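# I'll drop the sequence and a predicted model, then ask my questions.
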Amino acid sequence: MTYEAETPKEYIEQLPKERQEAIQKLRTVIKNNLPKGFEEGILYKMIGYFVPLSKYPNGYHCQPGTPLHFINIASQKNSVNLYHSGIYSNPALLNWFVAEYPKHCKRKLDMGKSCIRFKKMEEIPFDLIGELCSKITVDEWIKIYENALKK
């Protein structure tokens, strides 16, 4: 599902009522735990958290002039999704998350490369998501990204 919004608030207002609370809570958890330097906005028609061009002028190499994305949250047809690029890029972080997930949620982890899908809003492990968001600083993310580009 795609939503046309210019701000996170506009994005959330367009969601079905049953999704608004979960997305707003995810947004709050991310903002409260993300290290300083990341910015929030709409990126790829989702709520995004990214390295601003003022900090990293090179931006995302596939789309020059676009900030370097890090985390996105979106309401999709069958789930609320959290896209965390750090999990995709950092095997140690992925292993930590996969090991921690069962301690926070009874439901089996539903995950793609960087996408964590939540089909039951009441089962989103907000504390775990907060901890995940705190694990990579802006400078660390830029370094991980640049190292990946060199390969």
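Cool, the structure landed.
# Going by C-alpha atoms from here, please, whenever you check contacts or count neighbours.
OK.
# all helices of the protein, in order?
8-14, 17-33, 85-89, 91-104, 126-133, 138-150 (DSSP state H).
# quick one: the second one to helix 126-133, angle?
Using axes from the mean of the first three to the mean of the last three Cα atoms, to 10 degrees, the direction of helix 17-33 lies 40 degrees away from that of helix 126-133.
# Run the chain-centre distance for helix 17-33.
11 Å (Cα atoms, centre = their mean, to the nearest Å).
# sorry, back to before: for the helices of the chain, give me CSV that also has distance to residue 43.
Shown next, in CSV, are those (distance: least, Cα to Cα, whole Å):
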stretch, distance to residue 43
helix 8-14, 10
helix 17-33, 14
helix 85-89, 14
helix 91-104, 23
helix 126-133, 18
helix 138-150, 17
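# Format these as TSV; extra columns: distance to residue 68 and mean neighbour count.
Shown next, in TSV, are the helices of the chain (distance: least, Cα to Cα, whole Å; neighbours: other Cα atoms under 10 Å):
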stretch	distance to residue 68	mean neighbour count
helix 8-14	18	17
helix 17-33	17	17
helix 85-89	10	18
helix 91-104	19	13
helix 126-133	16	18
helix 138-150	8	14
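# Included below, for side-by-side comparison, is a second structure:
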Amino acid sequence: MSEGGDSAALLDTLAAALPPERAEALRAAYALVRSTMPAGYEESVSGRMICWSVPLALYPKTYNKQPLMFVALATTKGHNALHFPLLYMSPAHDAAFRAAYAQAGQKLDMGKGCVRFVSAEGLNEAAITNAIRPVGVEDFLAAYERARSGSSSQA
């Protein structure tokens, strides 16, 4: 993982514009994702998102010629968001993520792969850690290739 100089600056900028509870939650999510990220992903800024992606040097054949995003952190007018493309590419990962929230008795505010939260209490550390830590670059690329090919045996 590369150093997050630009992302740390963006984090400060985003947090400064938020109410204290949301700023705290944004910082907590950043720290959790950063501490959990497996080796091989690159931390960068894309627009107003902090992204952890597969570097183009490792996988240049992306659909948009941009690094393949594994996780992104953003904030919108009404909430913070963690984006997990793997959750909509892999039914198994999605089910495990949702089950972790259910087991903890936590409300999950989620779209296809976007987890919305306004406070640190809205983050399920176990679910987020389990969605990130065991997924090395090779595993993520395999899931991406399966999803792009339309394979029904998505892991």
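Thanks, I have it. All values reported here derive from a predicted model rather than from experimental measurement.
# Superposed, what's their TM-score?
Once superposed, the chains reach a TM-score of 0.84 (TM-score structural alignment, normalised by the length of structure 1), with 142 aligned residues with a Cα RMSD of 1.8 Å.
# So for residue 113 of structure 1, which of the helices of structure 1 sits nearest?
helix 85-89 (5.6 Å; Cα to Cα).
# Does anything pack onto that closest one? Which helices or strands?
strand 68-75, helix 91-104, helix 138-150 (3 or more Cα pairs under 8 Å, 6 or more residues apart in numbering; DSSP states H and E).
# Columns distance to residue 45 of structure 1 on top of those, output as JSON lines?
JSON lines is the format used below for these (distance: least, Cα to Cα, whole Å):
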{"stretch": "strand 68-75", "distance to residue 45 of structure 1": "8"}
{"stretch": "helix 91-104", "distance to residue 45 of structure 1": "25"}
{"stretch": "helix 138-150", "distance to residue 45 of structure 1": "22"}
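# Those: which one's closest to residue 117 of structure 1?
strand 68-75 (9.7 Å).
# Can you check what angle separates that closest one from helix 138-150?
100 degrees.
# Nearest the geometric middle of structure 2, what residue?
Centroid-nearest residue in structure 2, with Cα atoms, centre = their mean: residue 71, separated by 2.6 Å.
# Quick one: closest of the helices and strands packed on helix 85-89 of structure 1 to residue 116 of structure 1.
So among those, strand 68-75 is nearest, using Cα to Cα, at 9.6 Å.
# distance between the closest one and the chain's centre?
4 Å.
# Give me the contact list for it.
1, 15, 19, 23, 26-27, 43, 46-53, 56, 59-60, 80-86, 141 (Cα atoms under 8 Å, 6 or more residues apart in numbering).
# before we move on, the earlier item: quick one: which of the helices of structure 1 is nearest residue 64 of structure 1?
Nearest of those (Cα to Cα): helix 138-150, 14.3 Å.
# so how far does the closest one sit from its counterpart in structure 2?
When structure 2 is overlaid, helix 138-150 of structure 1 sits 1.2 Å from its aligned residues on average, using mean Cα distance after the TM-score superposition for structure 1.
# And residue 116 of structure 1, how far from residue 46 of structure 1?
As judged by Cα to Cα, to the nearest Å, residue 116 of structure 1 and residue 46 of structure 1 stand 15 Å apart.
# and of the helices and strands packed on helix 85-89 of structure 1, who's closest to residue 6 of structure 1?
strand 68-75 (14.1 Å).
# Now which residue in structure 1 aligns to residue 41 of structure 2?
Using TM-score structural alignment, the partner of residue 41 of structure 2 in structure 1 is residue 38.
# Distance of the residue nearest to the centre of structure 2 relative to residue 140 of structure 2?
11 Å.
# re earlier: and residue 120 of structure 1, which of the helices of structure 1 is closest to it?
helix 17-33 (9.8 Å).
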